[in-house]
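Q: Let me see the structure of the following:
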Amino acid sequence: MQQAQAEAVKAALVTGGSRGIGKAIVERLARDGAAVAFTYASSGAAARELAAAVEAGGGRALAIRADSADEAQLRAAVNRTVEAFGSLDILVNSAGVLEMAPVESFPIAQLDRSYAINVRGAFIAIQEALRHMQPGGRIVTIGSMAAVRAGFANSSVYAMTKGALASMVRGIAIDIGRRGITINNVQPGPTQTDIVPAEYIDTLVNMLPVGRMGKPEEIAGMVAYLASAEAAYVTGSSFTIDGGLIA
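A: The predicted structure is shown next:
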C-alpha cells in the first residue's frame, strides 16, 4: 500500500514560485500531495523559507535558482526537477514581470525583458517539460486579465505579453492534445501581491464589482483544479479570475 501511494505522488515545477501567486500555488500543490520544485530569481531567503515550511508540513519541496529570461537556467531547472522527483507531471509557469511606461518612452530593453520572461520563458519551460511529460501531464500558465482588457494607461507591453501567452496556450493545446497532456491559462485580475503598484490599489478596488482585490490562494485554487485528473477534458482555455472587472 505504501509503495502504491508513493507511485501516485505527482511531481510539479512552478516557475516564479517563491512569492505572491507562485508561492500560493506551491503551497496548494504541496498540500494536495504533490512534490513541488519551484524557481526563484533573486529572493533566496524567501525561497528557502517556503521550501522549509512545505517540508515541515510533511511535503517535499525543492527551491531552484533560475532566471526565466535565461534559457539554459530554465531548462536546467526542468531537468533538475525530474532528477530530484523522478518525473514531471505538472508545470505551472508563474514567473512574470510588470513593466509600465508610455509607449513613446518605453525602454526597448525593458520590452525585451518583459517578452523574455512572460512569453519566451514560458515557451522554453513548456518545451523542455514536454520532453518528460507522460499522458496525464498538466501545464498551466499564469496570464492576466490584461489580455482581455488592458484597462490602464502605460500597460501596453504587459497586455501584449499576456495576450501572446493566451494565444500560445491555444496553439500548444492542439499540438499536444493527442498525447493526453492538457494546457490552460489562468488570467488573474488585481490580486494582493507586490507586483501591483501601490498607487493603483485604491483605484482598482473601487473598480471591482466585488469591492476587494483577489487573494493569491484563490488563484491557486483554479490552478489546482486544472492540474487535477478531473480537468482532463479542459485544454486550450483561458480562465479569468478578476472579481468581475471585465464583466
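Q: alpha carbons only for contacts and neighbour counts from here, please
A: Noted.
Q: Tell me the buried residues in the top helix by length along the chain?
A: Selection of the longest helix in the chain by residue count, based on DSSP state H, yields helix 156-176. By 16 or more other C-alpha atoms under 10 Å, the buried positions in helix 156-176 come out as 156-170, 172-173.
Q: what's the answer for stretch 97-115, then?
A: For stretch 97-115, the neighbour count (16+ other C-alpha under 10 Å) marks 97, 99, 100, 110, 113, 114, 115 as buried.
Q: got the contact list for the second one?
A: Contact analysis of residue 99 by C-alpha atoms under 8 Å, 6 or more residues apart in numbering lists 110, 111, 114, 155, 157, 158.
Q: One more, please, to line up against the first structure:
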Amino acid sequence: MLFKDKTVFITGASRGIGKAIALRLAKEGANIVVAAKSTEENHKLGGTIYSAAAEIEATGSKALAVKLDIRNEVQIASAVQQTIDIFGGIDILINNASAIQLSGTEQTESKRFDLMHSINVRGTFLMTQACIPYLKKSSHAHILTLSPPINLTPKWIGPHIAYTLTKYNMSMMAIGWAEEFKNIPIASNALWPRTTIDTAAVRNLLGGQDLANMSRTVDILADAAYYILRQPAGQCTGNTFIDEAVFAAEGITDLSQYSVVPGAKLYQDLFV
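A: Modelled structure (predicted):
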C-alpha cells in the first residue's frame, strides 16, 4: 500500500473537507495529524480534533490530534515537533485551513481582511515552511493546497476581492513551491471543486440548506486528493486541479454518487 505508514499533516482537519481527506487516506493506512483549533464541540460546526482522530483510529490507522491555529508560529513549530516525535517524519501536507467572507470592498472590515490574509496566505506559507525540512526527507513528498485556478477575468475577482486575493495567493504559492522544490522532488499542487461542496461554511454562511442541496459531498474532494497524492512526486506537480478533471484523467465520468441530493441541479463554484 502506497500510503501505509506515510504521515499526512492536515490543517483544518476536524470537520468537512479536511476530515474527509483524512479518513480517505487513513483507509489506505496513512498516519494522520489532525491539526485544527476545535477542541470543544460547536453545534453549528460539529466535530473536534479529538472526535476526528477517533474516527480515523476506527479505520485501523493512527491519528494525532493537535490543537493548532496556523496564525501562531509557536503553535506551528510545536505541532510539527509533536508529529516528528510521534511518527518520525512528514510525507504529505494538506493546506486546507481557510477563512472566508464573500463581501465587497465597502462591506469588508479591516479585521476580516486581516483574518483571511493571516490564515489563508501567511498561515499557509508558515505551515509549509515548517514542514519543508521533513518533506525533503520523504520518498513520496506532496503538498496539496485547497485553492482555485488563477483566473484574472474581472468577473471572478470583482464580487469579493479580499477573499479572492487570499485564495489566488494560496494557488500562487502552490505553483511556486512546485518550481522551488522540483529537483528534490516535493510535489506541490492545488485542488478545487467544480461545484459547491456541502460544508459548514455553505450551510452557515453562504446559502444554508438550499445551497447544500445543490452541492456535492466532501467525499468528492477526498477521492480527488487521493488520486493526486498517489502520483509520483516528480511527475505530478505545479497543477491547479479541478476535481472533475482529476476524475476524468482516471477514466471516471459518472460523479452522481457525490450529489447531496441525487439528481439535483448542481451549483457551480465561485471560481469556475
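Q: TM-score them against each other, please.
A: Here the TM-score for the pair of chains, by TM-score structural alignment, normalised by the length of structure 1, is 0.85; 237 aligned residues with a C-alpha RMSD of 2.7 Å.
Q: picking that back up, can I get the buried residues of stretch 97-115 of structure 1 in JSON lines including secondary structure?
A: Shown next, in JSON lines, are the buried residues of stretch 97-115 of structure 1 (DSSP: H, G, I helix; E, B strand; the rest coil):
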{"residue": "97", "secondary structure": "coil"}
{"residue": "99", "secondary structure": "coil"}
{"residue": "100", "secondary structure": "coil"}
{"residue": "110", "secondary structure": "helix"}
{"residue": "113", "secondary structure": "helix"}
{"residue": "114", "secondary structure": "helix"}
{"residue": "115", "secondary structure": "helix"}
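Q: any idea which of the residues you listed is the one closest to residue 190 of structure 1?
A: If you rank the buried residues of stretch 97-115 of structure 1 by distance to residue 190 of structure 1 using C-alpha to C-alpha, residue 97 comes first, at 14.3 Å.
Q: quick one, what contacts that closest one?
A: 114, 117, 118, 195.
Q: now structure 2: which of these match?
A: Of these, the ones still in contact in structure 2 (both residues aligned by TM-score structural alignment, their matches' C-alpha atoms under 8 Å) are 114, 117, 118.
Q: what lines up against the last one once you look at structure 2?
A: Pairing criterion TM-score structural alignment: the partner of residue 118 of structure 1 within structure 2 is identified as residue 120.
Q: and the residue mapped onto residue 9 of structure 2 from structure 1, how many neighbours?
A: Per TM-score structural alignment, the equivalent position to residue 9 of structure 2 in structure 1 is residue 13. Using other C-alpha atoms under 10 Å, residue 13 of structure 1 has 33 neighbouring residues.
Q: buried residues in the one helix or strand residue 13 of structure 1 maps to?
A: Using DSSP states H and E, residue 13 of structure 1 falls within strand 11-15. Residues of strand 11-15 of structure 1 classed as buried by neighbour count (16+ other C-alpha under 10 Å): 11, 12, 13, 14, 15.
Q: Same check on stretch 48-55 of structure 1?
A: Buried, per 16+ other C-alpha under 10 Å, within stretch 48-55 of structure 1: 48, 50, 51, 52, 54.
Q: Turn those into a markdown table, columns for distance to residue 180 of structure 1 and secondary structure.
A: Output for the buried residues of stretch 48-55 of structure 1, formatted as a markdown table (distance: C-alpha to C-alpha, whole Å; DSSP: H, G, I helix; E, B strand; the rest coil):
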| residue | distance to residue 180 of structure 1 | secondary structure |
| --- | --- | --- |
| 48 | 34 | helix |
| 50 | 32 | helix |
| 51 | 30 | helix |
| 52 | 33 | helix |
| 54 | 29 | helix |
